[in-house]
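Asks: Just need the structure, nothing else, for what follows:
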Amino acid sequence: MALLAPAEFESAARARLPADVWDFIAGGSGAESTLAANLAQFGDYALRPRVLVDVAGCDPSLTLLGSELRAPIGVAPMAYHRLVDPEGEVATARATGRTGTLLIAGIFASRTLEEISAAAEGPLWLQLYWLRRRDVLAGLVERAEAAGYRALVLTVDAPRIGRRLRDLRNGFAVPADVRAVNLDPELMRASHHGDAGASGIETHAREQFDPSLTWADLAWLRERSRLPLVLKGILTAEDARLAVEHGADAVVVSNHGGRQLDGALPSLAALPEVVDAVPPEFPVLFDGGVRSGADVAVALALGARAVLVGRPVLWGLAVGGEDGAAQVLDQLSSELTHTMALLGRPRLRGLDRGALSERAGRYR
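Replies: Got it, this is the predicted structure:
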């Protein structure tokens, strides 16, 4: 039977994956209230369609930080794609190339930066955490530039890893045959050892992430790369303004998929204030809870320049490898174009707040 929606890929992926791997992918932090709120927040908006508009040729393409995309959709940075498919990030890179979407490779990718770049036919960015070892960070940046990556995405909402109860209960550790191959194995040793009540991922982050990072440190990174710098994990107008002041080229409104501070704002609730706080030309990206092309349209109407998708891509990868991931991305793109047509807004510039009606919501 054909899988026609991300929710169908979700069910199929869950049936295929080991329980602890599924929990690592699906879970959030704490009581998972923010994880649930990310999904629920889309229900606070209804679409306002216009009629008798020429929608014979809807165009969702755009240029983002100098890269051309066929749709305003990208794959959010996620670790260890080989947990769900033997080809890992190489398969994901081929899928984004086929669909004209963006791939943000994670610092904990399970294929080398060079292998991912060789497989990618479309734009490719690299996500970083701020490590205690700045020499390692600098080396990754140098490799990314040499391999043709077009931007750096610094995750700024993880001075420590959120308390993810599913991983703690499972004593989750990365399997021995799956490694963060772009980092020295000694740096990653803790991630491969977990016990009941202790997550290898959490132990590794505590050892390797630098919790003393401040806005002033961004200058060090800017000095070492000519690539655009994107800050991921912005949820407030205050931090959005500081990002602009400190030379960021874009931000991602994100609560880490509900995996960091439980009880934090749903990303969609934070999006309007961030958009309103930055100059009109400054790109604001979005992630958190996107499960359909209509969800993409809502985020774009609230001011996002592009939308990143996480878990659904891993579901597609788990079910069908490259083809499955490409099918999920194609579904989201085609659903977005379908939504634009029925909304009477055939161009992305027409997707503004006038396309939405706000319902009474919990987070206002």
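Asks: use CA for all of it now, contacts and neighbours both
Replies: OK.
Asks: All the helices of the stretch 51-200 of the chain, in order from the start?
Replies: 89-99, 113-119, 134-146, 165-170, 200-208 (DSSP state H, counting those that start in this stretch).
Asks: for the stretch 201-350 of the chain, same thing?
Replies: Using DSSP H, counting those that start in this stretch, helices in the stretch 201-350 of the chain cover 218-223, 237-245, 267-277, 293-301, 311-343.
Asks: Those: which one's closest to residue 167?
Replies: For the helices of the stretch 201-350 of the chain, proximity to residue 167 was assessed by C-alpha to C-alpha; helix 311-343 is nearest, at 16.4 Å.
Asks: And the contacts of the next helix or strand after the closest one?
Replies: Where DSSP states H and E defines the elements, the next helix or strand beyond helix 311-343 is strand 356-358. Residues from elsewhere that reach strand 356-358, judged by C-alpha atoms under 8 Å, 6 or more residues apart in numbering: 44-48, 298, 301.
Asks: another one to check against the first:
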Amino acid sequence: MAEEPVNVNEFQELARRALRKMYFDFYNGGAEDQHTLKENEEAFHRITFRPRVLVDVSRINMSTTILGYPTSAPIMIAPTGMHKLAHPEGEVATARAAAACNSIMVMSFSSTCTVEEVASSCNAVRFFQIYVFKRRDLTAMVVQRAERCGFKAIIFTVDAPRIGRREADIKNRMIAPQLKNFEGLLSTEVASDKGSNLAASAAARLDPSVCWKDIEWLRSITSLPILIKGVLTAEDATKAMEVGVAGIVVSNHGARQLDYSPATITVLEEVVRAVGAKIPVLVDGGVRRGTDIFKALALGAKAVLIGRPVLYGLAAKGEHGVRQVMEMLKNELELTMALSGCPTLKDITRSHVRTEHDRLNCRL
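Replies: Model (predicted):
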């Protein structure tokens, strides 16, 4: 492999070389047999293009807005935990890279920098991702701190009443570092005579009783718009609409929760149809190329969120590596739009892609 990566996938190997095995496996691994982990990427490969020709593509405009906030492209940074395991500057480096790329970063509840540190690192639009702990006061505290620090939306992860079985972490006896936003309030010292300390910590903290009515509780503690992350069905998308969320993230938690749940790109269209353009639908999981982003947009996503590649870039080259990852994806999306005959995002339509379902219908 050339010393300088030419695509996002090459950062994975650079990260493998840079990180301790325990930490690389933590970032890289999925749940149980890792079927969904593989499918998240491979499902994109089964979608093909129907490009248009003789379209003026001398100027390509990828800019858009997310919840009214302008961004240079429909590419956001997904919430991923514990960035200081990848690089000493942690989430601060990631935030600066996002700001430099005019992209929106979603900061994780499980971060190794505080909301105040990230907020003061640079001027940018940021969202904040949360879980609901058994101690609701701690969740409320950090949400209100994020709001005071200028974060613009709350992303509520809804697919983790319990943590998935991540066998690499069990084998490595993964140790959970201190979550900076809860320093002095929560201890990482959780009794676990075997397996992952991280899993034991999550089991002790996460509230498995969380349900739809808790959206109203979240509204009572913040004035920020609330999006829910972890929807994979039309039924849950419809319910989300009923309780009045501001947006949906189609996600299977990076294949780290329920193995054999569907690849997100395969259910995106189902969710988009249920929502009916009333609220934005975002998607994460398996995005590794600009072509993947184009496919997601054609199937109705407002934007994609990038998770592991950002961590790989951070581990390999710090802030500069994250910027490289984001710029590579933007450049690839721009080229895909040009070669597909789409000078603007509005020109990308469902007719530009052919899915497995489309091919099956053609045979019938």
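Asks: among the helices of the stretch 51-200 of the first structure, which is nearest residue 353 of the first structure?
Replies: Ranking the helices of the stretch 51-200 of the first structure by proximity to residue 353 of the first structure (C-alpha to C-alpha) places helix 89-99 first, at 27.2 Å.
Asks: Let's check: the centremost residue of the second structure is which one?
Replies: With distances taken as C-alpha atoms, centre = their mean, residue 78 lies nearest the centre of the second structure, 2.9 Å away.
Asks: I'd say that one and residue 303 touch.
Replies: No. Contact between residue 78 of the second structure and residue 303 fails when scored by C-alpha atoms under 8 Å: they sit 11.0 Å apart.
Asks: Just the terminal-to-terminal distance for stretch 205-214 of the first structure.
Replies: 18 Å (C-alpha to C-alpha, to the nearest Å).
Asks: matching residues in the second structure for that stretch?
Replies: Counting by TM-score structural alignment, stretch 205-214 of the first structure lines up with residues 202-211 of the second structure.
Asks: what about residue 277 of the second structure, distance to residue 269 of the second structure?
Replies: 11 Å.
Asks: Neighbour count: these two, which is higher?
Replies: The neighbour comparison of residue 277 of the second structure against residue 269 (other C-alpha atoms under 10 Å) goes to residue 269, with 21 against 12.
Asks: Chain neighbours aside, what residue packs nearest to the alignment partner in the first structure of the more buried one?
Replies: Aligned counterpart of residue 269 of the second structure in the first structure: residue 272 (TM-score structural alignment). With C-alpha to C-alpha, 6 or more residues apart in numbering as the criterion, residue 272 of the first structure has its nearest non-adjacent residue at 5.9 Å, and that residue is residue 302.
Asks: tally of neighbours for the one you found?
Replies: Counted with other C-alpha under 10 Å, residue 302 of the first structure comes out at 21.
Asks: That one matches what in the second structure?
Replies: So residue 302 of the first structure corresponds to residue 299, using TM-score structural alignment.
Asks: Make sure that match is actually in contact with residue 350.
Replies: Yes. Using C-alpha under 8 Å, residue 299 of the second structure is in contact with residue 350, at 5.7 Å.
Asks: who touches both of the two?
Replies: With C-alpha under 8 Å, 6+ apart, residue 299 of the second structure and residue 350 have no common neighbours.
Asks: Stretch 133-150 of the first structure aligns to what range in the second structure?
Replies: The alignment of stretch 133-150 of the first structure onto the second structure (TM-score structural alignment) spans residues 135-152.
Asks: buried residues in the matching stretch?
Replies: Within stretch 135-152 of the second structure, the residues scored as buried using 16 or more other C-alpha atoms under 10 Å are 138-140, 142-144, 146-147, 149-152.
Asks: Please report how far the residue of the first structure most remote from its centre lies from residue 345 of the first structure.
Replies: Most distant from the centre of the first structure: residue 52, at 35.9 Å, with distances by C-alpha atoms, centre = their mean. Noted for residue 52 of the first structure: a distance of 11 Å to residue 345 of the first structure, by C-alpha to C-alpha.
Asks: and if you look at residue 193 of the first structure?
Replies: To residue 345 of the first structure, residue 193 of the first structure is 51 Å away according to C-alpha to C-alpha.
Asks: Neighbour count for these two, which is higher?
Replies: residue 345 (23 against 19).
Asks: from what I can see the more buried one touches residue 351, true?
Replies: Yes. Residue 345 of the first structure sits in contact with residue 351 when judged by C-alpha under 8 Å, with a separation of 6.4 Å.
Asks: mind listing the strands for the stretch 1-150 of the first structure?
Replies: Under the criterion DSSP state E, counting those that start in this stretch, strands of the stretch 1-150 of the first structure are mapped to 45-47, 62-64, 67-69, 73-75, 102-105, 124-128.
Asks: Just send those strands back as TSV, with distance to residue 250 of the first structure and mean neighbour count too.
Replies: Output for the strands of the stretch 1-150 of the first structure, formatted as TSV (distance: least, C-alpha to C-alpha, whole Å; neighbours: other C-alpha atoms under 10 Å):
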stretch	distance to residue 250 of the first structure	mean neighbour count
strand 45-47	25	16
strand 62-64	10	16
strand 67-69	14	17
strand 73-75	14	27
strand 102-105	14	28
strand 124-128	13	24
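Asks: of the ones you listed, which approaches residue 233 of the first structure most closely?
Replies: When the strands of the stretch 1-150 of the first structure are compared (using C-alpha to C-alpha), the closest one is strand 124-128, at 11.9 Å.
Asks: Map residue 64 of the second structure across to the first structure for me.
Replies: Residue 64 of the second structure maps onto residue 62 in the first structure when the alignment is built from TM-score structural alignment.
Asks: For that match, list the residues it contacts.
Replies: By C-alpha under 8 Å, 6+ apart, residue 62 of the first structure lies in contact with 68-72.
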